[in-house]
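Student: using only what follows, build the 3D model:
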Amino acid sequence: MTLDIMIPFYGDPAMLRETVGSVRAQTSPDWRLTVVDDGYPDPTVAEWFGALGDDRVTYQRNEVNLGANKNYEKCIAIAQQRDVVILGADDVLLPEYVAVVSAARAAHPEAAVIQPGVKVIDEHGTEVRTLVDETKKRLYQPRVTQRTVMGGEDLARSLLRGNWLYFPALCFDVAKIRAIGFRPGLDVVQDLQLVLDLLMRGETLVYDPAVCFAYRRHSGSDSSWRALDGTRFDEERRFFLTAADELERLGWSRAARAARVHASSRLHALTYLPAAVQKRRPDAVRTLLRHGLGGLPGSLAPRRGAGTAS
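Tutor: The predicted model follows:
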């Protein structure tokens, strides 16, 4: 198995160089890296890649800025191997990442998605424990100690109660995601929508708890400023209500109810209220309150997903 690692880039060149270095440091040689620069205004990026001298690494620059979603789609379209990772330009692969996902693929060739274990780092590369990530880990992430196959309504309900996946760490069967693609109009929850679409088509996910990926969380991320602005939660509300209708039609009533409740999303919105008040953003306060407290249909108690160990 050769893994296509794609980096849709528009951001900090220094962090990009660190990310590329982490790919080149893999213990397994079974990877190829492609960086798709979405027109970041810094000529030193192209110069750095031109001097890299590594034929496993390809750099290309878009003629016009496509935006995040369209650049993700381009990365998927140009992937040449069976499996693809859409790696964040500020995240870090630990040395065993390719080895871990390759072993999971060998054991489960039918799986559409592979999620390995993840730790969280800040902008300085220091491992951190944030409220969001600790909630994911302690309340929503399945407590398994070995590679486990998951799917169907149980996994859909688990993810809709609290999305414990980390999109940049996911390894996808590229043919299966090409058959679905990213839904238009989504900028924050496009990853969860993609996995949900796969599950509704009968596909499965493999979770391997071996920690081999470092996810960088910092205030400069797109999802962070969208959360403080409140627009993130407008999008999330539309997503959850649409998902509930689709799941109900599929007969997955428990997952549909989890989507309507969207407990973790509501609680997440409420955590931003103090910052919105402090910054005197009444528009954001109204959006956060509407999402956090509006139209509660039932219990907010989170539950864990289920799977089968391999």
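Student: hey, let's count contacts and neighbours off CA atoms from now on
Tutor: Fine.
Student: which element is Leu296 on?
Tutor: Under the criterion of DSSP states H and E, Leu296 resides outside all helices and strands.
Student: excluding chain neighbours, what is closest to it?
Tutor: Nearest residue to Leu296, sequence neighbours excluded (CA to CA, 6 or more residues apart in numbering): Val261, at 6.4 Å.
Student: quick one: the one you found and Gly292 touch, right?
Tutor: No: between Val261 and Gly292 there is no contact under CA atoms under 8 Å: 10.3 Å.
Student: okay, strands next: where are they in the protein?
Tutor: Using DSSP state E, the strands assigned to the chain run over residues 3-9, 31-37, 57-61, 83-86, 92-93, 113-121, 148-151, 171-173, 204-216, 308-309.
Student: nearest to Trp225, out of those strands?
Tutor: Closest approach to Trp225 among the strands of the chain (CA to CA): strand 204-216, 15.0 Å.
Student: what residues does that closest one touch?
Tutor: With contacts defined as CA atoms under 8 Å, 6 or more residues apart in numbering, strand 204-216 is touched by 90-97, 100, 104, 108, 110-123, 125, 144-152, 166, 168-169, 198.
Student: could you flag which of those residues are buried?
Tutor: For the contacts of strand 204-216, a burial check counting by 16 or more other CA atoms under 10 Å picks out 90-97, 100, 104, 108, 111-122, 125, 147-152, 166, 168-169, 198.
Student: next, the structure of the following sequence, for comparison with the previous one:
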Amino acid sequence: MVTLDFLIPYYGDVRLMQGAVRSVLAQTDPDFRLVVVDDGQEPEVPGWFAALGDERVTYARNERNLGITENFRKCVRLSRADYVVIMGCDDVLHRHYVRTVRELAQAHPGIGMIQPGVEIIDSEGRVTAGLVDKVKRMVYAPRVRGRRTMAGEELAVSVLRGNWLYFPSIAWRGEALRQVSFQAEYSVIQDLALVVDLLELGEGMVIDDSATVFQYRRHAVSESSVQAFTGTRFTEAARYFDAVAGRMDARGWSRAARAARFHSGSRFHALSMLPGALRHGRREGVRNLARHAFTPGVPR
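Tutor: Okay, the predicted model is just below:
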């Protein structure tokens, strides 16, 4: 039987983290392992985990703060199952997530990535959909009725145009994930980088929209959006797209190279953040966002 690990790299709101953990423990299919890697210092957290008394749960607090990417990399090292979910510490599973992912893995033996059905929730847990998520689904996400498999340049083009995936909801084939892991030089775009790395290794993805089994929490102000108001995340993104375009050219994936250089979804995202940067008086952020939004890479 396919085994499943949940890894939660934790830092931040205690209440939301506890909700995420409870949603894992409430699965109708109880055959999984949960590992929480705590990168924070909240004093009540170790005792809360000790009181759970559930042998499926492992809790570890880092001796020092590792930061987002290094904590993600540590989670990958701690994984051992056939499939691994690196779940956000504020996201929520529906009760049938494990059952659904296991069925998809068994129906598509050896598939590298599984993207199940996702809905967006706000900071209070209400189902919502903002402009960015609507554009993701209407413009960039492939048309899926039930299930669809994608791989190679086809999927590379799709995600480099606009990253429509919901990274914390994806189940990754453990062996492939542990081989590649996250690139240390990226702190915001590491999810897209991981997907493209796996595609270059020949891994594929099954996309299933027949049932919603994951709630992705989108906050009004999150770590990524704070960086977006300063333009920091888009400086990193531009660097990544330039580098990956060269790799796609070298591989002979010319359409993927063009998609990387134009990166229209990332540019639209920067454009959508401009009003917030203006409201917050972030002059440097406005310059960075405008530069990213209006100056795509030069086609070759």
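Student: how much space between the residue nearest to Leu296 of the first structure and Gly185 of the first structure?
Tutor: 22 Å (CA to CA, to the nearest Å).
Student: any idea how far Ser79 of the second structure is from Ala243 of the second structure?
Tutor: 29 Å.
Student: so those two - more neighbours on which side?
Tutor: Ser79 (23 against 14; other CA atoms under 10 Å).
Student: quick check: the more buried one vs Ser210 of the second structure, distance?
Tutor: Taken as CA to CA, the span from Ser79 of the second structure to Ser210 of the second structure is 28 Å.
Student: what of Gly252 of the second structure?
Tutor: 34 Å.
Student: again, but for Tyr240 of the second structure
Tutor: From Tyr240 of the second structure to Ser210 of the second structure the distance is 33 Å (CA to CA).
Student: the more surrounded of those two?
Tutor: Tyr240 (19 against 13).
Student: buried residues, the top helix by length along the first structure. List them.
Tutor: With secondary structure taken from DSSP state H, the first structure has its longest helix at helix 231-250. Residues 231-233, 235-237, 239-241, 243-247 are the ones in helix 231-250 of the first structure that count as buried (16+ other CA under 10 Å).
Student: mean shift of it relative to the second structure?
Tutor: When the second structure is overlaid, helix 231-250 of the first structure sits 0.5 Å from its aligned residues on average, using mean CA distance after the TM-score superposition for the first structure.
Student: contacts for that helix, please.
Tutor: With CA under 8 Å, 6+ apart as the criterion, helix 231-250 of the first structure contacts 160, 186, 188-189, 193, 200, 223, 226-227, 253, 255-260, 262, 265, 269, 287-288, 291.
Student: can you check which of the strands of the first structure gets nearest to Gly21 of the first structure?
Tutor: strand 92-93 (8.6 Å).
Student: and the closest one, what does it pack against?
Tutor: If contacts are counted by 3 or more CA pairs under 8 Å, 6 or more residues apart in numbering; DSSP states H and E, strand 92-93 of the first structure sits against helix 13-24, strand 204-216.
Student: of all these, which one is nearest Val64 of the first structure?
Tutor: helix 13-24 (18.6 Å).
Student: which residues touch Ile5 of the first structure?
Tutor: Applying CA under 8 Å, 6+ apart, the residues contacting Ile5 of the first structure are Trp31, Arg32, Leu33, Thr34, Val84, Val85, Ile86, Leu87.
Student: with that, I have no additional questions.
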